[in-house]
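Show me the folded form of this:
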Amino acid sequence: MKNATLAVVGHAGPEGSGDAMSNAHGLVALSALGQPTRIEIFRTLLRAEPAGLAAGAIAEAIGCPHNTLSTHLGILARAGLVTAARAGRSIIYRANVDCIRLLIGFLVNDCCNGHPELCDLQAAIQRSSCGCASGEKAGSCG
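Next comes the predicted model:
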């Protein structure tokens, strides 16, 4: 059976349009990530890209009770940061990498008077431990 995408919950903020994210959606996403358990869930899901993780695996990885995890996943999903898809009897959660890219763009859009390339952010990304190669296809790197 083909994996079906689930609508866990609707997004709380408007979707980013094209290459930009609205202030409202940026604030919702930042608020969702502004809690220790949720940022750990999100970082765990980024490390699990592109396969994603079932809720039980996430709970075990971060030491979070299942009922609390469900609440946190709902908040992240409403912010557009997490998606879910049914795989057989399991629901697999994934980080929405496109959303986090839009959020990063939202944060640095006005950097250096509208020229974020002057801040050499690409070098900072390459020095990070995410293992992302520059120029990697959008949506494929966690």
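
C-alpha from now on. contacts and neighbour counts both.
Noted.

the strands in the protein, which residues?
Using DSSP state E, the strands assigned to the chain run over residues 4-6, 53-54, 82-87, 90-95.

winner for burial among the ones you listed?
For the strands of the chain, the largest average neighbour count (mean count of other C-alpha atoms under 10 Å) is found in strand 90-95, namely a mean of 22.

Could you also give me the structure for this second sequence? I'd like to compare it with the first:
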Amino acid sequence: MTNDAALLALAALAHPTRLDAFRQLVQHEPEGLSTGQLVDLSGLTQSTFSTHLAVLAKAGLLQTEKRGRRFIQRADIDALRALMLFLARDCCQGRAELCEPLLAELACC
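Below is the predicted model of the structure:
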């Protein structure tokens, strides 16, 4: 991941509505949520929420698939993984044992 891609992803997640939506999508992997379900969870109007989805999609954090008449939104787990690795890759001057508590916490969930 490049600095520019990381900045785009972090900027997309730096808004409460988008962060909440992305976290909801991560929780509902691999089936995803319909756009309508996300709108209902957000409490916003469809048009306002669509703008937030567009920002997440532009940042590469979101995948949309059409199922019948519904659009299903899914978190791009590969993009999330890339962002997390980008942030932690050079952690602790190469001393992996210092990151083990973080990895253990992620593994438990």
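
what's the TM-score for these two chains?
Superposed pair, TM-score by TM-score structural alignment, normalised by the length of the second structure: 0.92. Supporting alignment: 108 aligned residues with a C-alpha RMSD of 1.3 Å.

quick one on the thing from earlier: need the strands of the first structure in JSON lines with distance to Thr44 of the first structure, can you?
As requested, these are arranged in JSON lines below (distance: least, C-alpha to C-alpha, whole Å):
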{"stretch": "strand 4-6", "distance to Thr44 of the first structure": "20"}
{"stretch": "strand 53-54", "distance to Thr44 of the first structure": "9"}
{"stretch": "strand 82-87", "distance to Thr44 of the first structure": "11"}
{"stretch": "strand 90-95", "distance to Thr44 of the first structure": "9"}
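
and of these, who's closest to Leu33 of the first structure?
Closest to Leu33 of the first structure of the strands of the first structure is strand 82-87 (C-alpha to C-alpha; 11.2 Å).

Just give me the neighbour total for the counterpart of Gln35 of the first structure in the second structure.
Using TM-score structural alignment, the partner of Gln35 of the first structure in the second structure is His15. Using other C-alpha atoms under 10 Å, His15 of the second structure is surrounded by 12 other residues.

Tell me the spacing between His15 of the second structure and Arg67 of the second structure.
Noted for His15 of the second structure: a distance of 28 Å to Arg67 of the second structure, by C-alpha to C-alpha, to the nearest Å.
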